[in-house]
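Q: sequence-free structure coming up:
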């Protein structure tokens, strides 16, 4: 009988006590004992496939992959038709970073057993490492079909889906995983993270609460919950969760960073810096903490400290793009525009698809001298890198009906007390609601009284700040918007790449002073002052012109000014309240010529709290001294941020406003004219350099538009030499401006609606 069994089981059959004990140890998972017992057996019987396999497996389980390799290879050589042997040899090779050989053995195993779930799962991990993500997903799904209880396959599938931003699919897999192990704190947290990815923060919080019910001391659950609560703007609850997470895991820098973020959201900037510093004390030079400290200092008006922190963060981690972006943005804001451009380009060399850095670069390039042709090429490059033309175009023919009520969607991060907000107010206020519906899509969490005004007057308010472009585009599609207007696309937190998803039949760029570069953007709205018929500047959009583009409600907070300060002081004060990003060295040189041409004159500079910073003051003082202008002729306003009324009141301190170039003023020009102050501008050859000139023509002040630097100086000199004319302008200009097309709010709304109707009629004709 024994001989018969031996013949049936082959050479691998062993009946001695030592073999029985060794196999029993292996079977029970006593890996160390199994390895000790199997070593001599395998040595005595090199052709025994099972002994070789069991020894190799025991050594592998003891994390001795290199030692496991020879017996596993011998086992496979003896029995190449055993899927399990091939799978285990693949595992050893994988651990030894011999991925190609491991993958070959997994595939051989799967040819023998297509439902070998663990081989499918491990094949998926290698394919994922190779960035063959669709094939990896397929392997994980097949593994789950083969063994619905294989936890690693569920986890790998869910994690990869989350990485790919396919959050809805990831949540389904995590929910299946939780049905298998409902007490897994980690899985509840991961499910919450996927809900966060979809912007479903309430559901995310409930997941973290389930995790905390299982483990009240889970720092990760508290940390993640705080982030979700912060997105829900439940700031006290977010702070409490973040504080508890930091207390539980005080050596974890992310916990202190998150606590600082919740404090920043409450404008408690000093407290935020203290929280970040706690993390920095435990982990010096952590770039994320230095970056966030810089952001807190920046928000608090401590510009020099902010720049220093951003520089330290970049030095600690030169590849850390967020810190490099913040440093470049800060450099731009204090007038170091060339440094800012270099920083954005540095990021894009490493990350050509970095959308935020790309938009910031396009913004910064507007402030720098350069040709219209080179600027156009930069925009085309932006479109190529960021996916223009890659998404399918929906079929909109079902909505192609003439004469019906049109639904207009405006997308903006500036639906608040912001220049774009002020320009949009008259349009929203005066749109014909019998013919148009207005949908507003807000891409910013910032809000103020003007935000509330917009929310009350729109047909639908959609917050999209927490949505991806793809998700926001889907919301717009579901809203059945006919004409989508993307406002000031390159600036702030705006979303020009929404257009690449083509969520509306007609897409329009507005309040962006250059082309978007996107083939999906159908129109750019301007006027002939901004884009003359024979302009050299190029646009990917069709330029649609209003009679007058700029519109702003009359400045009702304007204080009454008795007369020009030169009549009181005996000397002329020039001024500019423009962004220092616009005040480049060429502008300083020209303004110095003006000051030198007008004896005893002074120059007042103000922009929020920027000139409070000693570094900024020192830099501009130095630039003017190069051109013979001493500090006593400069008034660099060193007060903190003014309330709007106080800001407008400061115009009473200047006689003549000097405009910047190549990026001219816009809101600052309108405010100066509202205060009765003439603005001298140098008209450029790009849209961004023509805003002030376009406004001046509308109030009958074309004589203040210079075509050369020499003419600019002469216009300023002549104005300064005639105090009586300045006094008359100061009295006349506010009323002249209020009666001009620049303040024709209702007329502008009607003109824009006619333009929308023309766009719609043209689109209908194309459909037919």
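A: That came through fine. Worth saying up front: this structure is predicted, and the values here are computed from it rather than measured. Numbers count the residues shown, from 1 in each chain.
Q: contacts and neighbour counts: CA atoms only from here.
A: OK.
Q: touching stretch 222-237 from outside, list them.
A: 189, 193, 196, 201-202, 204-205, 208-209, 212, 238-242, 244-245, 255, 258, 262, 265-266, 466 (C-alpha atoms under 8 Å, 6 or more residues apart in numbering).
Q: likewise stretch 574-592?
A: 332-337, 367-368, 601-607, 623-624, 627-629, 654-665, 668, 709, 713.
Q: also this one, for the comparison:
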């Protein structure tokens, strides 16, 4: 009969030969004969673990440890079982026992080091890692990798982790998991190129490895390797179709490439996979707004707001969608709630300020816009909005207004200077003039005012280059392009690149058109890319010391006025220039002749209609009983709050709100818009931001305009036009005079009829429609400032 020792040897042979059932039976007989046989308990536990019976394995090996606690291998195998069942603390204790019993056991050291690192016990973990590195060949690849991953979590210990993972990779070079971990480690170290090498190595071993595809795609996107990023995220989506993450990344990628349609498609897939995910929904909605699909954007955001009504980001974007959908009141409600929830987020304050300004509450809007400025850092668009809004507010102290305009330069970093423009200071040579603008499109006032200059320019004396940030070019854009010597599309270029382009083109005189409006680019001028820089068609000073001149006229900017400029004013005899629209309807008689009712009107942006303007209009209507006031501007009067403010202010001035007439709330064709002047007897100009295009249109349709200039250039455009037409009597010097002029016109139908009948002809014959004369005047200005610069060169 075999001894216990001999039987144990036979059982172990059967075990190692894979004859599991026979080995298990024999281990059981041995334990029946000797229940205290620790080796039999241990080996049976190992066999049970190999067969998937982790509970039975744990019980058997624990019994072995209890019978013989001095055996290192018993503790090591029990620790492995405990680790596999996530009993980490228990596993750590047994690894520690195994290592104490056998200090040269690198496997136990590696496992214990990984646990200690995971528990944040730094020094013991690092000491164990050092001992493992000295005996790495005796450690399993799995243990080396686990220790490397855990040690890598310690800041500044990545090299130790990398050494462990490198040993693993040397032992198993085809391990995708090890290569992935090395990539992650190098990425944390900031060694992005090395990380990408490891990620690619992992993908060579496992082509569809979602986590690695995601990591490599993100690296490629940030590095500008857009095709590689697209391939990675597309493969990730194919390998794990239920994961929304690659679709989110593809959305970001397509947006960065200007492919909004593709971005919307993949973001919609991500949103379908993770409905209600806030970041995905917001990204999708913003993309839909870019595609001018505000109804769909609002639907996405409204669902998010329903689930999370206190999320300022969702509310902000919901407001943007409602504004794009032409519902300014609902937009304002969303912006107000967002600001109440997050009063220190500049985007929210800025949006609320713009929204209030747009419906005519400019005083409130300007305050919110100025509150946003300290939170926006160098956000040039925020500064431009504040610079514009303050011009709508009556009674602003000139020094405060000037300080606000100077703020843009004061708080934005001065760009690195460009190399000096290589231009020849020859005062009489052909000049290179550059125009920097976003506004050369149909129905844009600046386009209307500058087209005659292009059509009548002196090609022999002046070469013209346009630097165009035109996002949606149209037929008018193409007309300007055809009239230019050179055209540069700059919408996709940053300011420094545009400035370098202007310098390299050898521009002598750079003309910045309307830099506070639309998508214009004032910061380009800060690089001083041209020797002479001129502001043109702006509403006030740019506040930038790099712009040397501003074009105005003698009425808009009288000498010794209170308005301050960083630029030197260049005064034309008159400023405004346009052509009477070819499709303008014929001028008819004053409508008051039909029924005796005087119809005052204003077709200006309601942002210009200040409370003070409404107070004065109430006085005019009080002086002309039974008169009515007709307001019209694109679709702005959809806002019930805007209309309500006007009605309430008129009522406070004693005027029945029923005397207010609001025009259509849809945008009309320009010819239909002009035809509406046939229903107006007298146009009332707002202040302190008066009409410009609207004043010209009224005059072209035979409607006289009564204006009240203030102390700013932007309040004196209409006065400039009227004086150029010899209609000084329509320019009021005070509120009382304004009321008297309007009432006198209303009370003299014969005078009004005669004035109306002759206005279009007078306008057509005036300097306001003489493109050739104005082109020569502007070219003389360009030549004069160029000669001045040449003299300064010594």
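A: Arrived safely. This structure is a prediction, so every number in the text was calculated from the model and none was measured.
Q: quick check on the contacts of stretch 222-237 of structure 1: which are buried?
A: 189, 193, 196, 201-202, 204-205, 208-209, 212, 238-239, 241-242, 244-245, 255, 258, 262, 466 (16 or more other C-alpha atoms under 10 Å).
Q: now, which of the contacts of stretch 222-237 of structure 1 lie within helices?
A: Mapping these onto helices (DSSP state H) picks out 189, 193, 196, 201-202, 204-205, 208-209, 212, 238-242, 244-245, 255, 258, 262, 265.
Q: for residue 98 of structure 2, which non-adjacent residue is closest in space?
A: Distances taken as C-alpha to C-alpha, 6 or more residues apart in numbering place residue 72 nearest to residue 98 of structure 2, at 4.2 Å, with adjacent residues excluded.
Q: I'd say that neighbour and residue 99 touch.
A: Yes - counting by C-alpha atoms under 8 Å, residue 99 is a contact partner of residue 72 of structure 2 at 7.0 Å.
Q: circling back to that earlier point, the contacts of stretch 574-592 of structure 1 in helices, which ones?
A: 332, 333, 337, 367, 623, 624, 668, 709, 713.
Q: so which of those residues is the closest to residue 556 of structure 1?
A: For these, the minimum distance to residue 556 of structure 1 (C-alpha to C-alpha) is 15.4 Å, reached by residue 668.
Q: residue 674 of structure 1 versus that closest one, what's the distance?
A: If you measure residue 668 of structure 1 against residue 674 of structure 1 using C-alpha to C-alpha, to the nearest Å, the figure is 10 Å.
Q: of the two, who's got more company?
A: residue 674 (25 against 19; other C-alpha atoms under 10 Å).
Q: verify the contact between that one and residue 734 for me.
A: Yes - using C-alpha under 8 Å, residue 674 of structure 1 is in contact with residue 734, at 4.7 Å.
Q: which residue lines up with residue 703 of structure 1 in structure 2?
A: Per TM-score structural alignment, the equivalent position to residue 703 of structure 1 in structure 2 is residue 729.
Q: name the SS class of the counterpart of residue 400 of structure 2 in structure 1, please.
A: Using TM-score structural alignment, the equivalent of residue 400 of structure 2 in structure 1 is residue 374. Going by DSSP: H, G, I helix; E, B strand; the rest coil, the secondary structure assigned to residue 374 of structure 1 is helix.
Q: number of residues surrounding residue 374 of structure 1?
A: 11.
Q: quick one: the counterpart of residue 234 of structure 2 in structure 1 from residue 185 of structure 1, how far?
A: Using TM-score structural alignment, the equivalent of residue 234 of structure 2 in structure 1 is residue 212. As judged by C-alpha to C-alpha, residue 212 of structure 1 and residue 185 of structure 1 stand 8 Å apart.
Q: wait, a helix at residue 525 of structure 1?
A: No - applying three-state DSSP, one finds residue 525 of structure 1 to be strand, outside a helix.
Q: what residues sit buried inside stretch 94-105 of structure 1?
A: Neighbour-count burial for stretch 94-105 of structure 1 flags 94, 99, 102, 103, 105 (criterion: 16+ other C-alpha under 10 Å).
Q: which ones among these are found in helices?
A: Those of these mapping onto helices are 94, 99, 102, 103, 105, per DSSP H.
Q: would you map the helices across the stretch 451-600 of structure 2?
A: For the stretch 451-600 of structure 2, helices defined by DSSP state H, counting those that start in this stretch occupy the ranges 475-483, 495-504, 522-525, 592-595.
Q: what helix or strand does residue 4 of structure 1 sit in?
A: Under the criterion of DSSP states H and E, residue 4 of structure 1 resides in helix 2-9.
Q: packing partners of the next helix or strand after that helix?
A: Using DSSP H and E, the helix or strand that follows helix 2-9 of structure 1 towards the C-terminus is helix 17-28. Counting contacts by 3 or more C-alpha pairs under 8 Å, 6 or more residues apart in numbering; DSSP states H and E, helix 17-28 of structure 1 is packed against helix 31-44, helix 49-61.
Q: Throw those into a markdown table and include mean neighbour count and distance to residue 413 of structure 1, thanks.
A: Formatted as a markdown table, the helices and strands packed on helix 17-28 of structure 1 follow (neighbours: other C-alpha atoms under 10 Å; distance: least, C-alpha to C-alpha, whole Å):
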| stretch | mean neighbour count | distance to residue 413 of structure 1 |
| --- | --- | --- |
| helix 31-44 | 18 | 61 |
| helix 49-61 | 26 | 56 |
